[in-house]
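Asks: Based on what follows, work out the 3D shape:
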Amino acid sequence: MANNYYRDEDFIKKFGLRLKEIRKFKKMSQEELAFKCGFELSQIGRIERGTINTSISHVAAIARALEVAPYKLFEFEPD
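Replies: Model prediction:
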């Protein structure tokens, strides 16, 4: 079995848009979210723009900071 790196660009972008939507609904800036997560501000921006494929551990930290269940960040229609 080959060990190929899989990257779903569309899914990553949709995740980022969903994160941004929830963050704005919670009236939280990127700066506030980054601080609460212990991440760099630029990392939050890259996740929201879909330029990085974030880890499941980061998803958990983001969900805690936003005070939402992790699955809420995945509530979007995949292609």
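Asks: rest of the way, CA atoms for contacts and neighbours
Replies: Fine.
Asks: who's in contact with the longest helix along the chain?
Replies: When the chain is parsed with DSSP state H, its longest helix is helix 9-25. By C-alpha atoms under 8 Å, 6 or more residues apart in numbering, the surrounding residues in contact with helix 9-25 are 29-30, 33, 47-53, 66, 73-76, 78-79.
Asks: quick one more, to check against the first:
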Amino acid sequence: MKPSIDILISFGNKVKTFRKEKGISQEELAFRSDLHRTYIGMIERAEKNITLKNIEKIAIGLDISVLDLFK
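Replies: So this is what the prediction gives:
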């Protein structure tokens, strides 16, 4: 079964929305999340199928719960 692109788009949009609400750049989120800036961009553009570990890192970087990214 092939994963749906819709979930990647939805997740990427959530990350972008929270990031913008916090007033931080992709570079700042990457620093806070211990990830590469280009990786954050790829997630926001739904170009990467992110792992659970990296979802947790992004939630920490955004100072939100993992659950918030899926609401």
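Asks: where does the TM-score land?
Replies: TM-score for the superposed chains, counting by TM-score structural alignment, normalised by the length of structure 2: 0.93, backed by 71 aligned residues with a C-alpha RMSD of 1.0 Å.
Asks: ok so, going back, can you name the residues of structure 2 that whichever helix or strand comes after the longest helix of structure 1 overlays?
Replies: The first helix or strand that comes after helix 9-25 of structure 1 along the chain, using DSSP states H and E, is helix 30-37. Alignment note (TM-score structural alignment): helix 30-37 of structure 1 is matched to residues 26-33 of structure 2.
Asks: do the same with stretch 52-71 of structure 1
Replies: On structure 2, the counterpart of stretch 52-71 of structure 1 by TM-score structural alignment is residues 48-67.
Asks: Buried residues, that stretch. List them.
Replies: Neighbour counts using 16 or more other C-alpha atoms under 10 Å place 48, 50, 55-62, 66 of stretch 48-67 of structure 2 among the buried residues.
Asks: quick revisit: buried ones among the contacts of helix 9-25 of structure 1?
Replies: Under a neighbour-count criterion of 16+ other C-alpha under 10 Å, the subset of the contacts of helix 9-25 of structure 1 counted as buried comprises 30, 33, 47-50, 52-53, 66, 73-74.
Asks: ok so, going back, let me see the residues that make contact with the match of stretch 52-71 of structure 1.
Replies: With C-alpha under 8 Å, 6+ apart as the test, stretch 48-67 of structure 2 has contacts from 8, 15, 18-19, 22, 29-35, 39, 42-43, 69.
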